[in-house]
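1. got a predicted model here, sequence first, then my questions.
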Amino acid sequence: MNYQQEIIINKPRKEVAEKFSDPECIRHWQRGFIAMDPIKGAPGAEGSQNLLKYKMGSREIEMKETILKNNLPTEFDATYEAKGVYNHQTNIFTEIDDHTTQWLSYTEFKFSGFMKLIGWIMPGTFKKQSYKYMEDFKAYVETGKSVLDH
């Protein structure tokens, strides 16, 4: 499953990229985020890997992040692997003007095992979740509103 999403953030690209790349900010815009533990390489460096932990409902999910390209403030490209799910995401940040940034996200999901059925039955769920992260990130960058405030 492949899809593209876009959101406009009313802040300079440099500020957007700084918050996007700061591990301390993730908990403020990714609901359920628990922790990021380095596995290999320098944090943020191409080829580095992290173990990401999330709470989704009553379950805790772990996924391995591998950074393929970190050319921020312009581009961030990574894969995320969890049981039965492979996600490749390319994020492009384009400066519209001095105060406005376009975030384009290109997402590819591949499923195996039981998750293949979930991906086939509920593809919209993955798209909605991806866009919700984008909306929450926009709110955090523009106004400081954290998902932790709920």
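-> Thanks, I have it.
2. from here on, just use CA atoms for contacts and neighbour counts.
-> Will do.
3. how near is residue 72 to residue 57?
-> As judged by C-alpha to C-alpha, to the nearest Å, residue 72 and residue 57 stand 32 Å apart.
4. out of these two, which sits in the more crowded spot?
-> residue 72 (18 against 8; other C-alpha atoms under 10 Å).
5. the more buried one against residue 17, yeah?
-> Yes. Residue 72 lies in contact with residue 17 (C-alpha atoms under 8 Å); the separation is 6.2 Å.
6. element containing the most centrally placed residue in the chain?
-> Residue closest to the mean C-alpha point of the chain, counted by C-alpha atoms, centre = their mean, is residue 133 at 6.9 Å. Per DSSP states H and E: residue 133 is located in helix 123-143.
7. can you give me the strands in the chain?
-> 2-9, 33-40, 49-56, 59-71, 75-82, 85-97, 100-111 (DSSP state E).
8. neighbours around residue 66, how many?
-> Counted by other C-alpha under 10 Å, the residues lying close to residue 66 total 22.
9. ok, now which ones touch the closest residue to residue 49 other than its chain neighbours?
-> Excluding its sequence neighbours, the residue lying closest to residue 49 (C-alpha to C-alpha, 6 or more residues apart in numbering) is residue 66, at 4.5 Å. Neighbour list for residue 66: 47-50, 78-80 [criterion: C-alpha atoms under 8 Å, 6 or more residues apart in numbering].
10. put this next to the first one:
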Amino acid sequence: MKYTVEITIDLPRNEFLKILDNPENMKHWQRGLVSYELLSNQPTKEGAQMNLKYKMGKRELEMVETIIKRNLPEELHTTYDTKGVHNIQKNYFKEVEGKTKWISESEFQFSGFGMKLMGFLMPGAFKKQSIKYLEDFKAYAEHNTSVLSL
């Protein structure tokens, strides 16, 4: 399953990237994030990994993020792996008239019958979640509105 979402953030790209590239800020725009752990000595290099733990309702989810391409300020590509799901994220950042256009391409690869069925029956839920993350990032970056205070 593949889809693309995008949003424009009312910040110059260099300011946008300072917020996006700081893992301490993730808790302010990634709902359900409980903790993260850097697994690499050089966390910003290609191949670097981070373990992420989320709580979504009663469900706990743990995944490993891997940086596969880091060509800032233009692009950042990562993968996210958890049981039954391999997610490839290709993020592009374009500066347009002092603002930043964030284009996020997602590809989900499912393994196991349950995850394949969920991907088939609920593709809109994945896209909706991606859009929510972008909107929450925008609120945090532009207005310092954290999901922790909601």
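-> Received it, and whenever you're ready, just let me know what you need. It should be emphasised that the depicted structure is a prediction, and the values quoted were computed from it without experimental measurement.
11. hang on, the earlier thing: does the residue nearest to the centre of the first structure touch residue 28 like I think?
-> No. Look at residue 133 of the first structure against residue 28 with C-alpha under 8 Å: they stay out of range, at 10.1 Å.
12. give me the neighbour count for the aligned residue in the first structure for residue 65 of the second structure.
-> For residue 65 of the second structure, the aligned position in the first structure is residue 65, judged by TM-score structural alignment. By the measure other C-alpha under 10 Å, the count of residues near residue 65 of the first structure is 22.
13. quick check: the gap between residue 76 of the first structure and residue 121 of the first structure.
-> In terms of C-alpha to C-alpha, residue 76 of the first structure sits 29 Å off from residue 121 of the first structure.
14. I misspoke; the intended subject was residue 22 of the first structure.
-> In terms of C-alpha to C-alpha, residue 22 of the first structure sits 34 Å off from residue 121 of the first structure.
15. do residue 77 of the first structure as well
-> Applying C-alpha to C-alpha to residue 77 of the first structure and residue 121 of the first structure gives a distance of 27 Å.
16. just residue 29 of the first structure next, same as before
-> When distance is defined by C-alpha to C-alpha, residue 29 of the first structure is 27 Å away from residue 121 of the first structure.
17. what does residue 149 of the first structure give?
-> Per C-alpha to C-alpha, residue 149 of the first structure is found 32 Å from residue 121 of the first structure.
18. quick one, which of the two is more surrounded?
-> residue 121 (10 against 6).
19. can you tell me the closest non-neighbouring residue to residue 108 of the second structure?
-> Residue 108 of the second structure sits nearest to residue 87 (C-alpha to C-alpha, 6+ apart), 4.5 Å away.
20. ok, the one you found - contacts?
-> Contact analysis of residue 87 of the second structure by C-alpha under 8 Å, 6+ apart lists 79-81, 106-109.
21. quick one: contacts for the nearest residue to the match of residue 65 of the second structure once chain neighbours are set aside?
-> Closest residue to residue 65 of the first structure apart from its sequence neighbours, by C-alpha to C-alpha, 6+ apart: residue 80 at 4.6 Å. Residues counted as contacts of residue 80 of the first structure (C-alpha under 8 Å, 6+ apart) are 63-66, 86-88.
22. quick one: residue 80 of the first structure and residue 52 of the first structure, what's the gap?
-> 9 Å.
23. same deal with residue 85 of the first structure?
-> Counting by C-alpha to C-alpha, the gap from residue 85 of the first structure to residue 52 of the first structure is 14 Å.
24. go on, residue 138 of the first structure?
-> For residue 138 of the first structure, the distance to residue 52 of the first structure - C-alpha to C-alpha - is 21 Å.
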